[in-house]
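Peer 1: Need a 3D model of the sequence below.
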Amino acid sequence: MQLNDKVIVITGASSGIGALAAQMLSREGATVVLAARSADKLQAVGRGMMGPYHVVEMDVASDASVAAGFAEIYKRYGRVDVLVNNAGYGKFTALDETPLQDYSEMMNVNYMGIVRCTKEVLPAMKAAGRGRIVNVASIAGKIGTAKSTAYTATKHAVIGFSSALRQELSGSGITVSTINPGPIDTPFFQIADPDGHYVNNVKWFMMKPERVAGAVVKAVRTGKTEMNLPWVAGAGAKLYQLFPAAVGRITSGMLNKK
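Peer 2: The predicted model follows:
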């Protein structure tokens, strides 16, 4: 896909991967719609864009907010060529220390947010016979670790949703991609790991956000089905799928850093 003049919507675009991917896509000539809850932060991101952009204040956890946001986008542009579902957050706590409300709220944002936004763009994409949907999941959606039961479950759901939707849209001209990164040096950990314990343990392994944002741009451009980052994490996920008990025993000490 040539990105020049394409209308690309990015959720969770106020910081981190979303903001960087937006700026990269803008440099390639795309018209980028920045969507998140904070209009002020989105405007700050927009000021660093090279090309045209539009800010939409949107809470992906709200049916009404998502519907209103996409109504505004379609009124302004008449189409969405690419949807990047990037909004999400995590909290790393043990099951017995995690309130049920945290499970509900995390699933509502990380998974149902993707469902809401995808449902808004799919009818028009089907009518046009083309489109791209890029869902930012996590390698946690393939390998679970201690103290991430809520977060891991949401990312398993995103990967499962994406796989099923990809089959559903076969032959439609619409591609569905998943980006599955390991830990990234972004503001994500301000909520997920407020005391910095996990970050300190995996600092050597953490990726620069530019690398993951670049993978998002590549998926937008190519429609690649799945990208696991870094490669060693992707290889570990494949081994885990083949030999879950053995790999789980071997890696439990290595992975349980929270």
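
Peer 1: can we go C-alpha only for contacts and neighbour counts from here?
Peer 2: Fine.

Peer 1: Surely residue 110 and residue 155 touch.
Peer 2: Yes. Using C-alpha atoms under 8 Å, residue 110 is in contact with residue 155, at 7.3 Å.

Peer 1: Which parts of the stretch 1-150 of the chain are helices?
Peer 2: 16-27, 39-46, 63-77, 100-107, 113-128, 149-168 (DSSP state H, counting those that start in this stretch).

Peer 1: Any chance of those in JSON lines with mean neighbour count and distance to residue 191 as columns?
Peer 2: What follows is the helices of the stretch 1-150 of the chain, written out as JSON lines (neighbours: other C-alpha atoms under 10 Å; distance: least, C-alpha to C-alpha, whole Å):
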{"stretch": "helix 16-27", "mean neighbour count": "24", "distance to residue 191": "13"}
{"stretch": "helix 39-46", "mean neighbour count": "18", "distance to residue 191": "17"}
{"stretch": "helix 63-77", "mean neighbour count": "15", "distance to residue 191": "23"}
{"stretch": "helix 100-107", "mean neighbour count": "16", "distance to residue 191": "12"}
{"stretch": "helix 113-128", "mean neighbour count": "18", "distance to residue 191": "18"}
{"stretch": "helix 149-168", "mean neighbour count": "19", "distance to residue 191": "12"}
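
Peer 1: And this one, please, so the two structures can be compared:
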Amino acid sequence: MKKNLVTLTDKVVFITGASTGLGEQIAYEAAKKGAVVILSARRADLLLHVKATCEKYSGKKAYAFPMDVSDPEQVKQVITEIYQTVGVVDVLVNNAGFGHFEEALTFDMDIAERMFRVNVLGLMYVTQLVAVEMAERHQGHIINIASQAGKMATPKSSIYSASKFAVIGYSNALRLELKPLNIFVTTVNPGPIETNFFGIADESGTYLEKVGNYVLDAEIVAGRIVALMGTARRELNMPALLEVAGKFYMLFPRIGDYLAGNLFNNK
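Peer 2: Presented below is the predicted three-dimensional model:
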């Protein structure tokens, strides 16, 4: 497999949504590999804790920039500051996002708009600004955290799935556009991960218990993501059961609808 980066040592890895959950674990795994880690999220207090831990793992200075990806002016300001204070970005991980499980007919559309501004438009704002600089150097790797929900939608995930379908579609076209510039684009499609994501998404508090057989460990997922940094890997799908189900869904959509509405309907 073609390598863009030989090693992560001293490479700059910029992670959005890095204050908790999967983003936090990606930051730790990258720091353990010797990367210079840049962290962003809305919660400055949590970022400082992650920053200190990254510095302990890497023995290098890490950076924390509070940022709301849904605010394009704030994104521009922060990324300009990153270039001025840290330098170029070798790997961008677009991890910022949130979900909310509710039926489409009763979904609060203010939440839907916010979700698209964070999950989709925010990812696009950050990507465009970072990719322009990568294009000048003809080198870089963009990793977009999507979801198995963007492969196979299930009841009560209509809005969240729509946002992740958008991320996958954007990533697929972006990959083709940036390939001649030697910039890799990888889409990561995890199933449910045991993080605080579900504290917001699942008001019932029972979803993770219902899907316990294929709940992922954030540290393991983060390790897989960091291991593919600098490679031309197109997608990472986890767990294997949902990867197979997603392919089955595409090949046999009627049966896929049955599975999505019954076997995988746990919200």
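
Peer 1: May I have the TM-score of the superposed chains?
Peer 2: Once superposed, the chains reach a TM-score of 0.97 (TM-score structural alignment, normalised by the length of the first structure), with 258 aligned residues with a C-alpha RMSD of 1.1 Å.

Peer 1: picking up where we left off before, using TSV, lay out the helices of the stretch 1-150 of the first structure together with distance to residue 84 of the first structure.
Peer 2: Below are these laid out as TSV (distance: least, C-alpha to C-alpha, whole Å):
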stretch	distance to residue 84 of the first structure
helix 16-27	8
helix 39-46	15
helix 63-77	13
helix 100-107	18
helix 113-128	9
helix 149-168	12
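
Peer 1: Quick one: closest of the ones you listed to residue 86 of the first structure.
Peer 2: helix 16-27 (6.2 Å; C-alpha to C-alpha).

Peer 1: Now do the closest one: everything it contacts.
Peer 2: Defining contact as C-alpha atoms under 8 Å, 6 or more residues apart in numbering, one finds that helix 16-27 of the first structure is touched by 3, 10-13, 32, 34, 45, 48-53, 86-87, 186-188, 209-210, 212-214, 216-217.

Peer 1: What lies in contact with the helix or strand hosting residue 223 of the second structure?
Peer 2: Using DSSP states H and E, residue 223 of the second structure maps to helix 218-227. Identification of contacts with helix 218-227 of the second structure by C-alpha under 8 Å, 6+ apart yields 21-23, 25-26, 29-30, 188, 190, 193-195, 236.

Peer 1: remind me, longest strand of the second structure?
Peer 2: Criterion DSSP state E: the longest strand present in the second structure is strand 183-190.

Peer 1: Which residue range of the first structure does that one align onto?
Peer 2: Aligned by TM-score structural alignment, strand 183-190 of the second structure falls on residues 174-181 of the first structure.

Peer 1: swap in stretch 240-248 of the second structure?
Peer 2: Against the first structure, stretch 240-248 of the second structure falls on residues 231-239 (TM-score structural alignment).

Peer 1: I'd like to know how many residues surround the nearest residue to residue 224 of the first structure once chain neighbours are set aside.
Peer 2: Spatial nearest neighbour of residue 224 of the first structure, excluding adjacent residues (C-alpha to C-alpha, 6 or more residues apart in numbering): residue 177 at 5.9 Å. Neighbourhood size, residue 177 of the first structure [other C-alpha atoms under 10 Å]: 25.

Peer 1: how about the alignment partner in the first structure of residue 166 of the second structure, what does it touch?
Peer 2: Matched to the first structure by TM-score structural alignment, residue 166 of the second structure sits across from residue 157. Residue 157 of the first structure makes contact with 111, 141, according to C-alpha under 8 Å, 6+ apart.

Peer 1: Also residue 145 of the second structure?
Peer 2: By C-alpha under 8 Å, 6+ apart, the contact list for residue 145 of the second structure reads 93, 94, 95, 187, 188, 189.

Peer 1: ok, 10 Å please
Peer 2: Going by C-alpha atoms under 10 Å, 6 or more residues apart in numbering, residue 145 of the second structure touches 22-23, 93-97, 119, 123, 164, 167-168, 171, 186-190, 225, 236.

Peer 1: same deal with residue 109 of the second structure?
Peer 2: Counting by C-alpha under 10 Å, 6+ apart, residue 109 of the second structure has contacts 115, 159.

Peer 1: Residue in the first structure paired with it?
Peer 2: That one, residue 109 of the second structure, aligns with residue 100 by TM-score structural alignment.

Peer 1: What distance do you get for its match to residue 94 of the first structure?
Peer 2: As judged by C-alpha to C-alpha, to the nearest Å, residue 100 of the first structure and residue 94 of the first structure stand 12 Å apart.

Peer 1: okay, and the common contacts of the two?
Peer 2: With C-alpha under 10 Å, 6+ apart as the test, residue 100 of the first structure and residue 94 both reach residue 150.

Peer 1: Mind listing residues that contact stretch 249-258 of the first structure?
Peer 2: 92-94, 143-148, 192-193, 196-202, 236, 240, 244, 248.

Peer 1: can you rerun that using 6 Å?
Peer 2: 145, 146, 198 (C-alpha atoms under 6 Å, 6 or more residues apart in numbering).

Peer 1: excluding its backbone neighbours, what's nearest the most centrally placed residue in the second structure?
Peer 2: The centre of the second structure sits closest to residue 145, judged by C-alpha atoms, centre = their mean, with a distance of 2.4 Å. Spatial nearest neighbour of residue 145 of the second structure, excluding adjacent residues (C-alpha to C-alpha, 6+ apart): residue 188 at 4.8 Å.
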